[in-house]
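>>> Please find the sequence and the predicted model below.
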Amino acid sequence: MTKKPKKAKKPFDYPILLTVIILVAFGTIMVFSASFYYAQMRWGDKYYFFKRQCLWAVVGFLAMAFTANLDYWRLKKFSKLLLMLSIALLVAVLFVGVERNNAKRWLNIGGLSVQPSEIAKFALVLFLADSMSQRKDKMKYFFKGVVPYLLVTGILFGLIMMQPNMSTAGSLVLLVMVMLFVAGARLWHLGFLVAAGAAGAAVLIRAAEYRMDRWIAFWDPWKDPLETGYQIIQSLYSLGAGGLFGMGLGESRQKYLYIPYPETDFIFAIIGEELGFVGCTLLITLFVALIWRGLRIAITAPDLFGCLLAAGIISMIGIQSVINIAVVTASMPPTGLPLPFISFGGSSLAIFMASIGVLLNISKYAKAS
């Protein structure tokens, strides 16, 4: 069992805190810029998305303040409970979830729209960190060490795929792979899982027509420019129009109902159009700085639980950021993953900020690097 770390030796990692504040503030501004036209057309209120994003940002800051001041090892006692709760919510969304674009991914709770898969990601990270830190001697064995976590991941993966939501399910698998590596799983075990995962992904893509269409559109979007290739083409138009310095904040043309989901999945394209290559580079630099500081905390964590928890949290953010930007730049097939801290999305923003709070708490106990 992991020993409780001694009293905190230093304050929070302020560079991470400052970076997140900048990202959230910038994201809120960009949500308004990207959404005001559609919000006015759809709801008669150009501040519709902006007000909701501000509300969730406040919720997120409160959650971050709470978790930053909660000793991280106390979360161990809630790991199994939170995992079971997330499974229950994933089951519930299949029956009473809100359907949007032929997918059930949201629950209405107290007038708020919550995405259970976002809760499931953090719950899985916490559970794996707790369990792996207690079973570290077994992690080099495939059946005794790796397989039990594949079974748990498989349950979440299956429930998320039933929504359907392959992008989130896939990011979950990548997240688990990172945590298995950090926990000490053998490289040839991970190599086998990568090969098996690639084969499984190919089967899942071919099993659904819309996924196959997206795959084909990724390789040749101009083959069907008005349907399957439309998102990719419009995204590239946005990025190309921005040039080096952009058209100016609020001056995007693509957000006028040309590019789909400008405030969520494709907000990075609007950033590129309005702020140009320079703006995109600065944003990516912030994410790189955040990931680097997070990895530094994981490396200097006082115990294995803290190391795994920090690594899982920063990997959760890093994987999703890379996938979102890769999709917008046509570097991988279209998915439905938002850009952390930037895209419109209430539960996603709140969960990411609460996770950062945990990371900040771990940083208080980190050993000198």
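Cool, got the structure. All figures in this text were calculated on a predicted structure; none of them were measured in a lab. Residues are numbered from 1 along each chain as shown.

>>> can we go C-alpha only for contacts and neighbour counts from here?
Fine.

>>> what are the ranges of the strands in the stretch 201-350 of the chain?
Assigned strands in the stretch 201-350 of the chain: none (criterion: DSSP state E, counting those that start in this stretch).

>>> Helices along this protein, start to end?
Taking DSSP state H as the test, the helices found in the chain are 14-43, 48-68, 79-96, 116-134, 147-161, 166-183, 187-207, 209-219, 230-242, 267-300, 304-328, 346-365.

>>> Pick the most buried one from these.
Ranked by mean neighbour count, the helices of the chain are led by helix 346-365 with a mean of 25 (mean count of other CA atoms under 10 Å).

>>> okay, now the one to match up with it:
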Amino acid sequence: MFKRLKITDYDFKLVAFIIAINVIGNLAVGSANPLYVKKELLGSILGFFLMVVVSLFDYNVILKFHWLWYFICCGLLIAVLVAGHASHNATRWFNIFGITFQPSETAKIMLIIFFAQFIMKYREKINTLMFLASYFVLCGIPMGLIYKQPDMSTTIVVATLVLSVLFVSGISWKLIIGAITVAIPSSIIFLSMILKEDQTLLKDYQRKRILSFFYPEKYVDNAYQQANSVIAIGSGGLMGKGLNNNEITSLKNGR
């Protein structure tokens, strides 16, 4: 179950990159809002510790229990709907001794492990209707639970993850092209439907969130992140404004 590792077995170049990214991230967060530094730093330390612990396990053993990870994932997503902490009309978190835990974030890792092993186990059948039907049903259960919270953005992220795993598995290009051929007109029809004010497919805030991506000027309140990103780039330029300077001004002035 545990691997006998020597210190020389670690890829220190990779470890150095991970540490560098965390340092840059903590500096950036601290520059934007010092109140979040302690939480960000704690997350970095905990993540580094977990990285070392997980590296001691034989990954084949982890993959062996892929169904366990899947059921734990779904169990946590069900539990958060029943006994989770509600905030802003969404029930996505557990609040344990003042520490907020979001199961959908853990679900991403568990689902990658599960579907990677699921595909490895049945890789000779990946182009069959039975396999694909099973795959999408298994995808749909956790995605449906996440959407129920409601958390559309994470649902889309999870969908992207599981489709990416399927894509790199070696699935037939005929199936991929066929799926794209169906997806493009379906997306156009879907967008044309949600443009209508009286549509019932999505909740109003979800509809506005999607439309704000295409029409940020019309849905300013819902395009807050996009708008501020553009303003920040215009204000800081290519070189930025340095640490501990989180002021942004108009894009026109660019100062």
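Ah, there it is. Just so you know, these numbers come straight off a predicted model, no measurement behind them.

>>> picking up where we left off before, quick one: closest of the helices of structure 1 to residue 8 of structure 1.
Nearest of these to residue 8 of structure 1, taken as CA to CA: helix 346-365 at 4.9 Å.

>>> so the closest one aligns onto which residues of structure 2?
Alignment note (TM-score structural alignment): helix 346-365 of structure 1 is unmatched in structure 2.

>>> other SSEs contacting that helix?
Other elements packing on helix 346-365 of structure 1 under the criterion 3 or more CA pairs under 8 Å, 6 or more residues apart in numbering; DSSP states H and E are helix 48-68, strand 112-114, helix 116-134, helix 267-300, helix 304-328.

>>> mind running it again at 10 Å?
Here helix 346-365 of structure 1 touches helix 14-43, helix 48-68, strand 112-114, helix 116-134, helix 267-300, helix 304-328, going by 3 or more CA pairs under 10 Å, 6 or more residues apart in numbering; DSSP states H and E.

>>> Of all those, which one is nearest residue 94 of structure 1?
The closest of these to residue 94 of structure 1 is helix 116-134. By CA to CA, the value is 10.7 Å.

>>> Average offset of the closest one relative to structure 2?
By mean CA distance after the TM-score superposition for structure 1, the fitted helix 116-134 of structure 1 averages 1.2 Å away from its aligned residues in structure 2.

>>> Report the distance from that helix to the chain centre.
Centroid separation between helix 116-134 of structure 1 and its chain, computed with CA atoms, centre = their mean, to the nearest Å, is 14 Å.

>>> and that helix, which stretch of structure 2?
Going by TM-score structural alignment: helix 116-134 of structure 1 matches residues 103-121.

>>> for stretch 325-335 of structure 1, same thing?
Counting by TM-score structural alignment, stretch 325-335 of structure 1 falls onto no part of structure 2.

>>> what do you get for stretch 22-30 of structure 1?
Counting by TM-score structural alignment, stretch 22-30 of structure 1 corresponds to 20-28 in structure 2.

>>> Report the mean deviation for the matching stretch after fitting onto structure 1.
Mean deviation of stretch 20-28 of structure 2 relative to structure 1 after superposition (mean CA distance after the TM-score superposition for structure 1): 1.2 Å.

>>> which residues touch that stretch?
Stretch 20-28 of structure 2 has contacts (CA atoms under 10 Å, 6 or more residues apart in numbering) with 14-17, 19, 29-34, 36-41, 43-45, 47-48, 242-244, 246.
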